[in-house]
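In: would you be able to build a 3D model of this:
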Amino acid sequence: MNSVTKKWNWENSIATSKLTRLQEVTLTTLLANMPKIFFGTSFRRLLYPPIFSQFGRAIDIEPDVKFYGTANIEIGDRVKLNSGVRLNALGDKNNRISIGSGTTLERGVDLGTLENSSIVIGENTYIGLYTCITGYGNIKIGKKCLIAAHCGIYGNGHIFADSQLAIADQEVTKKGITIEDDCWLGHGVTVIDGITIARGSVIGAGAVVTRNIPPYSIAVGVPARVIAQRHTAGNNREQG
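Out: Down below sits the predicted model:
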């Protein structure tokens, strides 16, 4: 491939990207705030599919849901996106946000991929009010998880070893986060980069998870520590 062909392909790719973004902005601007009473949900179901990577059946999108980079966003069947949700997959052609069928994102949930990264949420998972999920590393949340309000799941961390250099000018970690199936994170839990919370685990309200959590564990505190296993915990209850 000669330099002229490469330049033409690059310019064509940029033009296609701009056209796709224009279609996205036009549709979402026109439809995002259309109330349900004026058939807003029906119009969004009818007109949104062509601008998304995948757009399933019976999706319920309330007014004031913001989308950026819809060509990199996949939404399964019967997904519920409440008012104030923001999905941002702009910035890199390899960015990806995928929301499994039957999943609910409550009001104010913010999902953002930063650079060559993905956020994948499994089927029938619930993400509570004003939870933020973002990072340079890949983030995966499994099926049938319960994530309570005001949680923070951050797939990157700042390196600050050099005191002579501003923290913002140093590198970031990009290890990513995995939360396996059937996990429950209580209100205000924070999960830092590089963590795996294994299947069936419960993380108590306000905990900061700084190390991996084994399967079916109950962990609380700052930093979070395992205090019991679910099969030996009797009738313990953890508020969400």
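In: rest of the way, CA atoms for contacts and neighbours
Out: Noted.
In: quick check: next helix or strand after the longest helix along the chain?
Out: Assignment by DSSP state H gives helix 3-31 as the longest helix of the chain. Next along the chain after helix 3-31, taking DSSP states H and E as the criterion, comes helix 40-47.
In: on contacts alone, who are the packing partners of the helix or strand that that following helix is followed by?
Out: For helix 40-47, the following helix or strand on the C-terminal side (DSSP H and E) is strand 54-55. Contacts defined by 3 or more Cα pairs under 8 Å, 6 or more residues apart in numbering; DSSP states H and E place strand 54-55 against strand 73-75.
In: tell me the helices and strands packed up against the strand it packs on.
Out: strand 54-55, strand 96-99.
In: quick one: the longest helix of the chain to helix 40-47, angle?
Out: 160 degrees (axes from the mean of the first three to the mean of the last three Cα atoms, to 10 degrees).
In: circling back: and the helices and strands packed on strand 73-75, which is most packed in?
Out: Counting by mean count of other Cα atoms under 10 Å, strand 96-99 has the highest mean neighbour count of the helices and strands packed on strand 73-75, with a mean of 23.
In: now it, how far from the centre of its chain.
Out: The chain centroid and the centroid of strand 96-99 are separated by 7 Å, computed with Cα atoms, centre = their mean, to the nearest Å.
In: and for comparison, fold this next one:
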Amino acid sequence: MGRHIDGQHLTQSRDGALKSYMARIVGGARLRDLVKYELITMLLSNFPGAAGLLLRQKIYPALLGQYGKGAAISRGVTLRCPRRLSIGAGTLIDEAVSFDIKSVDATVTLGAHNQIIQGARFETGYDGHVTLGDNCFVGAYTILNGQGGLTIGDNALIGGHCHIVAGNHKFGDLTRPMNAQGFESQGIVIEDDVWLGGGVTVLDGVRIGRGSIISAGAVVTRDVAPLSIMGGVPAKLFRKRVQEDE
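Out: Coordinates of the predicted model:
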């Protein structure tokens, strides 16, 4: 918790353009890594229809860190540092999903039987991670930012247009612009069986307890106890969940 990341590392590089591209996008320094990445993504990433789906199932395992049995990746999915991406069995990735893994020190790990809907974006920073459990749903255009580490348990329901961001810009030095001061990150944990309504924002350092519900549009700024129903800006407790009689 409380990692401090140098902003110079995030924004500046003295390497040549090709080396920077290989480190940032391909995730390898060898020429054969570049050739494999370029050929596979160029030929298959936008190949349409069922044929494209089947070809990606056959060939993408050579590109990714793990590609589980029965997983499926639709067209137009962005893969950066793909060897650092693991996809569990039966997980479905919709069109235009982005895996923005910024270096070989970062990871995205998806469990089994998840549904990732169109336009969702996974971001890691340069040494962070996003870990998603099993049987989860991630809605359209949601952003999962694991700069300081983001862990989501099993059976999570995450509505569309949510923004979960595990990190903050430093701003204590008034002599330097904020975008040159780096990041300070604590990380976020979302436990099993949590439901986030559409447009929820979860800020860095928060833990959302098992079985909680966060209403649409809420902003979560502090820890949430298990089985809580929360809403508002900032989010406050409405009531606790209890077993209902049949």
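In: sorry, back to before: what residues of the longest helix of structure 1 count as buried?
Out: T20, R21, E24, V25, T28, L31 (16 or more other Cα atoms under 10 Å).
In: neighbours of whichever residue in structure 1 pairs up with G217 of structure 2, how many?
Out: Taking TM-score structural alignment, the alignment pairs G217 of structure 2 with G206 from structure 1. When neighbours are counted by other Cα atoms under 10 Å, G206 of structure 1 registers 20.
In: tell me the SS of the spatially most central residue of structure 1?
Out: Central residue of structure 1 (Cα atoms, centre = their mean): L111, 3.9 Å from the mean position. Following DSSP: H, G, I helix; E, B strand; the rest coil, the label given to L111 of structure 1 is strand.
In: could you measure from it over to I159 of structure 1?
Out: If you measure L111 of structure 1 against I159 of structure 1 using Cα to Cα, to the nearest Å, the figure is 23 Å.
In: before we move on, what about V191 of structure 1?
Out: The separation that V191 of structure 1 has from I159 of structure 1, given Cα to Cα, amounts to 17 Å.
In: next: D60 of structure 1.
Out: For D60 of structure 1 relative to I159 of structure 1 (Cα to Cα), the value is 40 Å.
In: more neighbours: those two, which one.
Out: Neighbour count, other Cα under 10 Å: between D60 of structure 1 and I159, D60 has more, with 19 against 13.
In: the more buried one pairs with which position in structure 2?
Out: Using TM-score structural alignment, D60 of structure 1 pairs with A72 in structure 2.
In: and C151 of structure 1, by the same measure?
Out: Checking TM-score structural alignment: C151 of structure 1 goes with C162.
In: and for S42 of structure 1?
Out: So, by TM-score structural alignment, S42 of structure 1 is matched to L54.
In: what's near enough to touch A112 of structure 2?
Out: Taking Cα atoms under 8 Å, 6 or more residues apart in numbering, we find A112 of structure 2 in contact with G68, I87, G88, A89, G90, T91, G133, D134, N135.
In: count the residues that sit near the aligned residue in structure 1 for the second one.
Out: Aligned by TM-score structural alignment, I87 of structure 2 pairs with I75 of structure 1. Neighbour count of I75 of structure 1, defined by other Cα under 10 Å: 24.
In: kindly confirm my reading that H187 of structure 1 is in a strand.
Out: No: H187 of structure 1 is assigned coil when assessed by three-state DSSP, not a strand.
In: what sits closest to the equivalent of it over in structure 2 if chain neighbours are left out?
Out: The alignment partner of H187 of structure 1 in structure 2, by TM-score structural alignment, is G198. Spatial nearest neighbour of G198 of structure 2, excluding adjacent residues (Cα to Cα, 6 or more residues apart in numbering): G159 at 4.3 Å.
In: cool, G27 of structure 2 as well?
Out: C81 is the one closest to G27 of structure 2 (Cα to Cα, 6+ apart), at 4.2 Å.
In: please apply the same query to H158 of structure 1.
Out: Going by Cα to Cα, 6+ apart, H158 of structure 1 has V172 as its nearest residue, at 4.6 Å.
In: the helix or strand containing I153 of structure 1 vs structure 2, average offset?
Out: If you go by DSSP H and E, I153 of structure 1 is part of strand 152-154. Between strand 152-154 of structure 1 and its aligned stretch in structure 2, the superposed structures give an average distance of 0.4 Å (mean Cα distance after the TM-score superposition for structure 1).
In: one step back: can you lay out the helices and strands packed on strand 73-75 of structure 1 as CSV showing distance to L105 of structure 1?
Out: Converted to CSV, those look like this (distance: least, Cα to Cα, whole Å):
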stretch, distance to L105 of structure 1
strand 54-55, 16
strand 96-99, 9
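In: those: which one's closest to I14 of structure 1?
Out: Nearest to I14 of structure 1 among those is strand 96-99; the distance by Cα to Cα comes to 18.8 Å.
In: residue range for that closest one in structure 2?
Out: Taking TM-score structural alignment, strand 96-99 of structure 1 hits residues 107-110 over in structure 2.
In: again, but for stretch 120-134 of structure 1
Out: Structural correspondence for stretch 120-134 of structure 1: residues 131-145 of structure 2, per TM-score structural alignment.
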